[in-house]
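>>> Generate coordinates for the sequence data below:
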Amino acid sequence: MHNNLASWIISFIKGMFIGSGAILPGVSGGALAAVFGIYEKLIQFISNIKKDFLYNILYFLPVGLGSLFGIVILARPIESLLVNHPVYILLFFMGCIFGTVPLLYAQAGIHGRTIKHLVLTILTAVISFILLVSANVFLDIQVAQTTFTWILVGMIFAFGFIVPGLSPSNFLIYMNLYEPLTGAIGDLNFSILIPVSFGIVLCVIIFSKLINHLMNLYYTTIFHFILGIVIASTVIIFPTMEQFSALTISEIIFAFILAALGLCLGLWMGKLETKYKSED
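Okay, here's the model as predicted:
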């Protein structure tokens, strides 16, 4: 019973990070799902929903509740922190993600790895970083807010889970739709949330089977590719010099303490994940 409760709480916390990460610019909900050892099971579940239905529902219930909490309850606080204290929240998330990277690295090599896979990870990280920097500098598009637009936003949001490393929040910022979406989440504006939800479901139905098929064929390659994207998309959220310049020395020290706490939390969660896998 104790183990079940502990496992439930850990799954809820993972879901909370995945949900809040999905709305944090530069962070991918799918990448965090991969980091926390949930991604593969999630893709298998949504691509063949009838298989082990009850078991999967019970397994993903705390993850789903945690994700909902992370998206709905934390949307406004995260938006506020990004405006008022960006260095604190960005460094904390960086610490959390890097703390769980060793687990993702181990998972990527569970079926073995070669030098080619490590080279793929490095190249993916470098190319992804360059593309992300370029997008941050050059992309700024004004998109009309229509029902079709919000369905498209839902599909982009879902892609952030189905394709690890893809940060939906970044795309929404480039399209100037990030603040309207987080505002709609905080205000429970269903005229926006309903088409967004429809887009999420549509994307999952269309692409989940394809991703699951590719995972079965190219597991090691895909996970090393994901690892490279996770590294790049985590490094890219490092605060700018302008953001640091607004802080005092003591505030900067506190920010790096938060990063260290995030790192410890990530490492702890990684160890717990390994422990529960070994017990299973």
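
>>> From now on I want contacts and neighbour counts done on CA atoms only, so please keep to that.
Will do.

>>> Remind me which helix or strand Leu181 belongs to.
Here Leu181, judged by DSSP states H and E, is contained in helix 178-187.

>>> Ok, Ile141 next?
Using DSSP H and E, no helix or strand contains Ile141.

>>> Tell me which stretches of the protein form strands.
In the chain, no segments count as strands under DSSP state E.

>>> Flag every buried residue along the helix ranked longest in it.
The residue-count maximum for a helix in the chain (DSSP state H) belongs to helix 249-279. When burial is assessed from 16 or more other CA atoms under 10 Å, helix 249-279 yields the following buried residues: 252, 255-267, 269-270, 273.

>>> The structure of the following sequence is requested for comparison with the preceding one:
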Amino acid sequence: MSQTPSPDTTPTPAPASHLDAPESVGAWLVRLLKGIAIGIGFILPGLSGGVLAVIFKIYDPMIKFLANLRQRFWANVRYFIPVGIGGVIGVVLFSIVVAAAFGRYEAAFVTLFIGFVIGTFPSLWRQAGKQGRSVRDYVILGVAAAAIFAIMLVGGQSDLTVQPNLGVWLASGALIGLGVIVPGMSPSNF
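You can find the predicted model right below:
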């Protein structure tokens, strides 16, 4: 004789993912605001939209969606519409603010952006050292720092203009896309 649970004792299954939760206006607006912040991160050198996406818990669902576009495609599109709208708003509005600020306070804003970059070093140092460091790691750090410094010196003394063409635009788009997906890489630096 098999036992079946009574209707009032059957547990209600929890939503399987962020896509199964009921949509509310508040949740939509929160994702819009997160998108605006991520868009601002795309504009500002030293900030990473990818890092902000991680902080706002948008990164994992975005990567899962991009890794398998066919799985729950329309549910994912509905989920990311406010993030995309917010991203565009953040990029457009903040680019106006940045352009005006650079026109009036260029030295202050360059210093601010350098501060953003330097401010990420402690967290990167801790993250990179979670499994310990060896002498080899310090040698690689020194060689990389010297190479970057040399590139900056050479780049500052030469004119690095690139003639726009289809290949340049595609390569630029690929680098910006990489900067969007990889946390810590700032698309505006590219």
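
>>> Got a TM-score for the pair?
The pair, once superposed, lands on a TM-score of 0.62 when counted by TM-score structural alignment, normalised by the length of the second structure; 150 aligned residues with a CA RMSD of 3.8 Å.

>>> Could you tell me how many residues sit around Asn56 of the first structure?
A count of neighbours around Asn56 of the first structure, defined by other CA atoms under 10 Å, yields 17.

>>> Surely it touches Phe45?
Yes: contact criterion CA atoms under 8 Å: Asn56 of the first structure and Phe45 qualify, at 6.9 Å.

>>> Excluding covalently adjacent residues, which one is nearest to the equivalent of Met185 of the second structure over in the first structure?
Under the alignment (TM-score structural alignment), Met185 of the second structure maps onto Leu166 of the first structure. Setting aside the residues directly before and after it, Leu166 of the first structure is nearest to Gly160 in space (CA to CA, 6 or more residues apart in numbering), at 4.9 Å.

>>> The second structure: which residue goes with Leu42 of the first structure?
So, by TM-score structural alignment, Leu42 of the first structure is matched to Met62.

>>> Pick out the residue closest to the middle of the second structure.
The centre of the second structure sits closest to Gly50, judged by CA atoms, centre = their mean, with a distance of 1.3 Å.

>>> and that one, what does it touch?
38, 59, 179-185 (CA atoms under 8 Å, 6 or more residues apart in numbering).

>>> residue in the first structure matching it?
Mapped onto the first structure by TM-score structural alignment, Gly50 of the second structure lines up with Gly30.

>>> Name the single longest helix found in the second structure.
The longest helix of the second structure (DSSP H) is helix 73-104.

>>> Show me which residues of it are buried.
Using 16+ other CA under 10 Å as the test for burial, helix 73-104 of the second structure gives 76, 79-80, 82-91, 94-95, 98.

>>> Now do that helix: which elements does it pack against?
Where contact means 3 or more CA pairs under 8 Å, 6 or more residues apart in numbering; DSSP states H and E, helix 73-104 of the second structure is packed against helix 25-43.

>>> From the contact counts, what lies against the helix it packs on?
With contacts taken as 3+ CA pairs under 8 Å, 6+ apart, helix 25-43 of the second structure sits against helix 49-55, helix 73-104.

>>> mean per-residue distance, that helix to the first structure?
Following superposition, helix 25-43 of the second structure is found to deviate from the first structure by 1.5 Å on average (mean CA distance after the TM-score superposition for the first structure).

>>> With stretch 88-102 of the second structure instead?
With the first structure overlaid, stretch 88-102 of the second structure shows a mean distance of 2.1 Å (mean CA distance after the TM-score superposition for the first structure).

>>> OK, contacts around the match of Leu42 of the first structure?
Residues near Met62 of the second structure by CA under 8 Å, 6+ apart: none.

>>> Which position in the first structure pairs with Val162 of the second structure?
Aligned by TM-score structural alignment, Val162 of the second structure pairs with Val143 of the first structure.

>>> For that match, the count of nearby residues, please.
Taking other CA under 10 Å as the criterion, the count of residues near Val143 of the first structure is 12.

>>> where's it relative to Ile49 of the first structure, distance?
According to CA to CA, to the nearest Å, Val143 of the first structure and Ile49 of the first structure sit 35 Å apart.

>>> Ignoring the adjacent residues along the chain, who's closest to Asp60 of the second structure?
Val54 (7.3 Å).
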